[in-house]
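Visitor: Okay, here's the prediction I keep looking at, along with the sequence it came from:
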Amino acid sequence: MSKQGYHHGNLRQALVEAALRLIEEKGPTGFTLSEAAKSAGVTPAAVYRHFEGREALIEEGARQGYAIFADLMEHAWADGKPSALAAFGAVGRAYLAFARRYPGHYMAMFESGISPNRVPALAPLAERAHAVMERATAALTAHLPADRRPLPAMVAAHIWAMSHGVVELYARGEPGARAPFPPDDLLETGIGVYLRGLGIIDADR
């Protein structure tokens, strides 16, 4: 990003994009505010017109990431079409797709130490993404008798943790360098084993 962004009145977003590139290259704590300013083509003093400091800059990157993430999750769920099971799988794959396509945002969201619980701007966006998984789980378990139906929030949390684990262990860095199987296959198989174990889907599916 050059100084052209500043001349067009887009300095704030230019700084966010510069920070996201640096986060992707060096990690959330591996860059300075001066480096972000230099990458955006402005002086460090100009940053303070828009952000109080580096953490505020990272928070904005995380906020934008959560908004994109929630949109992707909702698009993947697609109101449970063509079936609750197919849509549920699509939601899991959307998690991996987001981490691959938006690594800077992903790292700002999940690896910077910034928590939606203490940043008011992040909380509703993070909750929107979580709500998609809970709706998907509720739809997928609706056919079970009430006394055998697991809590949607619990199942959603387990699937979320599984998706996050696959991303962190096997979907980051050089493809195939750390896993004997494609991350998408690992996640799909793991979700299948989990859902069958709970009796949510039949053993032969």
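Guide: Ah, there it is.
Visitor: all contacts plus neighbour counts: C-alpha atoms, from now on.
Guide: OK.
Visitor: Looking at this structure, which helix is longest?
Guide: Longest helix in the chain by number of residues (criterion: DSSP state H): helix 54-77.
Visitor: So which elements touch that helix?
Guide: Packing partners of helix 54-77 (3 or more C-alpha pairs under 8 Å, 6 or more residues apart in numbering; DSSP states H and E): helix 11-26, helix 84-101, helix 103-110, helix 123-141.
Visitor: shouldn't residue 41 be in contact with residue 7?
Guide: No - counting by C-alpha atoms under 8 Å, residue 41 sits too far from residue 7 to count as a contact (10.6 Å).
Visitor: who's more crowded, those two?
Guide: Neighbour count, other C-alpha atoms under 10 Å: between residue 41 and residue 7, residue 41 has more, with 20 against 9.
Visitor: List the contacts of the more buried one.
Guide: 1-3 (C-alpha atoms under 8 Å, 6 or more residues apart in numbering).
Visitor: Residue 33 versus that one, what's the distance?
Guide: With distances taken as C-alpha to C-alpha, to the nearest Å, residue 41 is found 12 Å from residue 33.
Visitor: looking at the helices and strands packed on helix 54-77, which is buried most?
Guide: helix 103-110 (a mean of 24; mean count of other C-alpha atoms under 10 Å).
Visitor: Contacts for it, please.
Guide: So helix 103-110 is contacted by 20-24, 27-28, 58-59, 61-66, 98-99, 114-115 (C-alpha under 8 Å, 6+ apart).
Visitor: ok, now stretch 6-14?
Guide: Contacting residues not belonging to stretch 6-14 are listed as 1, 5, 40, 42, 47, 50 [C-alpha under 8 Å, 6+ apart].
Visitor: Can you give me the end-to-end span of it?
Guide: First residue to last in stretch 6-14 (C-alpha to C-alpha) measures 8 Å.
Visitor: what residues are up against residue 166?
Guide: Applying C-alpha under 8 Å, 6+ apart, the residues near residue 166 are 183, 186-187.
Visitor: Below is structure B, check it against A:
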Amino acid sequence: MNSKAKYHHGNLREALMEAAVQCIRENGAEKLSLRALARQIGVSQAAPYRHFEDKVALLSALASEGFAKLAEQMRDVMADYQSDPVGALQKGAQAYIRFACHHPETYRLMYSMPVEQFDDEEMETCHHEAFDLLEQTVNVGLASGAFKAHDKDAIVLASWSLVHGYAQLIIDGVIELDDIEIEKSFQSVGVIINEGIVA
């Protein structure tokens, strides 16, 4: 079903965002055009500007929604592990990777530009939510003795780099695994990182 068939009066903003993701998937963000999206959906060329001032505003809305959904999915799986920072870190990492795999276009867009280049009032808050969850978990792990006494910022950076890089390798097709294989593979990688590789 195409975007035009999905459009109904009253949900133009959502229809534009959905069509934009499809356009990004097929042609890349650089070729995104509000006027082209309007034609695709079947509305006047002026209609999109009631919701988005320009292309940057639309991209910002997509990225902001992506950051919010990522944080929400991480919170959902980490909530049951508040007293288990190791488990929380593992579950949060898995949720991060699943989000990237299921929404690769949005994920790439979220990290395609520095946050200050996006034009959205909520972007700054959304951008930090997932990172804050990671930082809070590391703080709990250090305070409880569940994590080795390394520098907190170094642990956060190492953990984020591992998960972000792993997700990027998958969505770029460098690692070809299905959902179950991805989870098993990342668990193995996590064990190696947790234990260290130096004999």
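Guide: It's in. Given the structure is predicted, the values throughout are model-derived calculations rather than measurements.
Visitor: what's the TM between chain one and chain two?
Guide: Once superposed, the chains reach a TM-score of 0.81 (TM-score structural alignment, normalised by the length of structure 2), with 194 aligned residues with a C-alpha RMSD of 3.1 Å.
Visitor: that older thread, now compare the contacts of residue 41 of structure 1 with structure 2 and keep only the conserved ones.
Guide: On the basis of both residues aligned by TM-score structural alignment, their matches' C-alpha atoms under 8 Å, what survives of the contacts of residue 41 of structure 1 in structure 2 is residue 2.
Visitor: Next step: the contacts of residue 41 of structure 1 restricted to strands.
Guide: Here DSSP state E is the test, and those give no hits in strands at all.
Visitor: Quick one: the contacts of residue 41 of structure 1 as TSV, columns for distance to residue 134 of structure 1 and neighbour count too.
Guide: Shown next, in TSV, are those (distance: C-alpha to C-alpha, whole Å; neighbours: other C-alpha atoms under 10 Å):
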residue	distance to residue 134 of structure 1	neighbour count
1	39	15
2	42	14
3	44	15
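Visitor: Just the ones of the contacts of residue 41 of structure 1 in helices?
Guide: Using DSSP H, none of these sit in helices.
Visitor: Between the contacts of residue 41 of structure 1, which sits nearest residue 169 of structure 1?
Guide: Using C-alpha to C-alpha, the shortest approach to residue 169 of structure 1 within the contacts of residue 41 of structure 1 belongs to residue 1, at 31.4 Å.
Visitor: and the closest one, what does it touch?
Guide: 14, 17-18, 39-41.
Visitor: biggest separation within those, which pair?
Guide: 17 and 41 (11.9 Å).
Visitor: How about residue 16 of structure 1: what's its closest non-neighbour residue?
Guide: residue 61 (5.9 Å; C-alpha to C-alpha, 6 or more residues apart in numbering).
Visitor: Hmm, the one you found is touching residue 22, no?
Guide: No - if you go by C-alpha under 8 Å, residue 61 of structure 1 and residue 22 don't touch, sitting 11.4 Å apart.
Visitor: can I get the helices and strands packed on helix 54-77 of structure 1 in CSV with distance to residue 75 of structure 1?
Guide: Listed next are the helices and strands packed on helix 54-77 of structure 1 as CSV, based on distance: least, C-alpha to C-alpha, whole Å:
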stretch, distance to residue 75 of structure 1
helix 11-26, 24
helix 84-101, 8
helix 103-110, 18
helix 123-141, 10
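Visitor: Which one of those lies nearest to residue 162 of structure 1?
Guide: So among these, helix 84-101 is nearest, using C-alpha to C-alpha, at 9.1 Å.
Visitor: Closest one to residue 54 of structure 1 out of the contacts of residue 166 of structure 1, please.
Guide: Closest to residue 54 of structure 1, out of all of these and judged by C-alpha to C-alpha, is residue 183, at 32.5 Å.
Visitor: dump the residue contacts of that closest one.
Guide: 166-167, 170-171.
Visitor: cutoff 7 Å now
Guide: Residue 183 of structure 1 is in contact with 166, 170-171, counting by C-alpha atoms under 7 Å, 6 or more residues apart in numbering.
Visitor: coming back round to it: from the contacts of residue 166 of structure 1, which is closest to residue 94 of structure 1?
Guide: Using C-alpha to C-alpha, the contacts of residue 166 of structure 1 come closest to residue 94 of structure 1 at residue 187, 11.2 Å.
Visitor: any idea which helix or strand carries the closest one?
Guide: In this assignment (DSSP states H and E), residue 187 of structure 1 forms part of helix 183-197.
Visitor: count of neighbours near residue 179 of structure 1?
Guide: Applying other C-alpha under 10 Å, I find that residue 179 of structure 1 has 13 neighbouring residues.
Visitor: Which residue is the nearest non-sequential neighbour of it?
Guide: Nearest residue to residue 179 of structure 1 in three dimensions, chain neighbours excluded: residue 170, at 5.6 Å (C-alpha to C-alpha, 6+ apart).
Visitor: so what corresponds to the one you found in structure 2?
Guide: Using TM-score structural alignment, the equivalent of residue 170 of structure 1 in structure 2 is residue 170.
Visitor: Let me know the helix or strand that that match is in.
Guide: helix 152-171.
Visitor: how big's the offset between that helix and structure 1?
Guide: Once fitted to structure 1, helix 152-171 of structure 2 is off its aligned match by 1.8 Å on average (mean C-alpha distance after the TM-score superposition for structure 1).
Visitor: ok, now stretch 16-23 of structure 2?
Guide: Following the fit onto structure 1, the mean deviation recorded for stretch 16-23 of structure 2 is 1.2 Å by mean C-alpha distance after the TM-score superposition for structure 1.
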